[in-house]
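>>> Could you look at this predicted model? Sequence included:
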Amino acid sequence: MKEFADVFPRGGANTAYARYFVGNSWLNMLSTEGVLIGNVTFEPGCRNNWHTHHAAKGGGQILLCTAGRGWYQEWGKPARELHPGDVAHIPAGVKHWHGAAKDSWFAHLAVEVPGENVKNEWHEPVSNEDYEKLP
């Protein structure tokens, strides 16, 4: 499988969050002032666990897809295929996951929507059975 050239620098191995991912990912924080923006790169088959961005007011996340092919899924809904230029708006309180397709690298900018009393809650991994059903 061929890698792609990242639009933004890839950054180092995402070791701080590795326990919440299946496979390898890389993280480069592009902004830590005002609005948090991280460039996240996923190897083929890599995805994060189900998780929820909580906030008392505001909050959530926006994914700006920059390279490769990936997936985004909200709990109880079908998975949505993502390509460069796609945007996924994730409201606070919505359980979801995102990551690469099994045959493609994938990169997105993860934009943390400012809010009050924001926190991230990690849940179970996406099951291999459910993931393998995706094209």
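Yes, it's here.

>>> Please make it C-alpha for all contacts and neighbour counts, starting now.
Will do.

>>> how about the helices of the protein, start to end?
Per DSSP state H, the chain carries helices over the ranges 128-132.

>>> Grab the nearest non-local neighbour of the residue nearest the centre of the chain.
Geometric centre of the chain, nearest residue: His98, 4.3 Å, by C-alpha atoms, centre = their mean. Excluding the flanking residues, the one nearest His98 by C-alpha to C-alpha, 6 or more residues apart in numbering is Tyr72, at 4.3 Å.

>>> wait, isn't that neighbour in contact with Asp86?
No: using C-alpha atoms under 8 Å, Tyr72 is not in contact with Asp86, being 10.8 Å away.

>>> got another, please set it beside the one above:
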Amino acid sequence: MEHITSTPTTKAPAERFTGDVHLNTIATPSEPGRLAAALVRFTPGARTNWHSHAKGQTLYITDGVGLVGTRDGDVVRASAGQIVMCPAGEEHWHGATGTTFMAHIAMLVGDENGDGTTWLEPVTDEQYAKALDAVTR
């Protein structure tokens, strides 16, 4: 057993996120379990780049209201206590709404090369605005 009392909060890298995003690592993928988990906090309007995960990803919303969008235009609005599951290989993004903070615990199973995430281009302001519009109609 290992008791970890805290992890430092770090600013998420600008090459993978738009806006102010901060994270606390919970678990890094290592044998035998390969679980990767982090508490990620998004300020209003902040979001990830497009990305996918080799073995999928589970997002547990802990605070606020967020969006999860896919390449085919589907958008889910999720609030505290809700869970969004992104299947393996699905290109998606997630972040806060334009007016609220959002925090989630992001969980995934890594592979032999690390966490199995493939990072892609930023979500454009137009794509983000379209997603916001889709969930407020």
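Arrived safely. None of the values given here were measured: they were computed from a predicted structure.

>>> Give me the TM-score for this pair.
Remark: TM-score between the superposed chains equals 0.80 [TM-score structural alignment, normalised by the length of the first structure]; 122 aligned residues with a C-alpha RMSD of 2.0 Å.

>>> Spit out the contact partners of the residue nearest to the centre of the first structure.
47-48, 70-73 (C-alpha atoms under 8 Å, 6 or more residues apart in numbering).

>>> For Ser91 of the second structure, give me its contacts.
Small correction: residue 91 of the second structure is Glu, not Ser. 50-53, 70-71.

>>> can you rerun that using 7 Å?
50-52, 70-71 (C-alpha atoms under 7 Å, 6 or more residues apart in numbering).

>>> same deal with Trp97 of the first structure?
Contacts of Trp97 of the first structure (C-alpha under 7 Å, 6+ apart): 48-51, 72-74.

>>> That one matches what in the second structure?
In the second structure, the residue paired with Trp97 of the first structure is Trp93, using TM-score structural alignment.

>>> Give me the mean deviation of the strand ranked longest in the second structure from the first structure.
Scanning the second structure for the longest strand, with DSSP state E as the assignment, gives strand 57-70. Mean deviation of strand 57-70 of the second structure relative to the first structure after superposition (mean C-alpha distance after the TM-score superposition for the first structure): 0.6 Å.

>>> now that strand: which residue numbers in the first structure?
Against the first structure, strand 57-70 of the second structure falls on residues 61-74 (TM-score structural alignment).

>>> just how off-centre is that stretch within its chain?
Centre-to-centre, stretch 61-74 of the first structure and its host chain are 6 Å apart (C-alpha atoms, centre = their mean, to the nearest Å).

>>> Now which residue in the first structure aligns to Phe17 of the second structure?
Checking TM-score structural alignment: Phe17 of the second structure goes with Phe21.

>>> so how far is Leu82 of the first structure from Pro135 of the first structure?
Noted for Pro135 of the first structure: a distance of 12 Å to Leu82 of the first structure, by C-alpha to C-alpha, to the nearest Å.

>>> Which one's more surrounded, the two?
When neighbours are counted by other C-alpha atoms under 10 Å, Leu82 comes out ahead of the other of Pro135 of the first structure and Leu82, with 26 against 8.

>>> Just give the closest residue to that one, not the sequence neighbours.
Nearest to Leu82 of the first structure is Gly70, by C-alpha to C-alpha, 6+ apart, at 4.9 Å.
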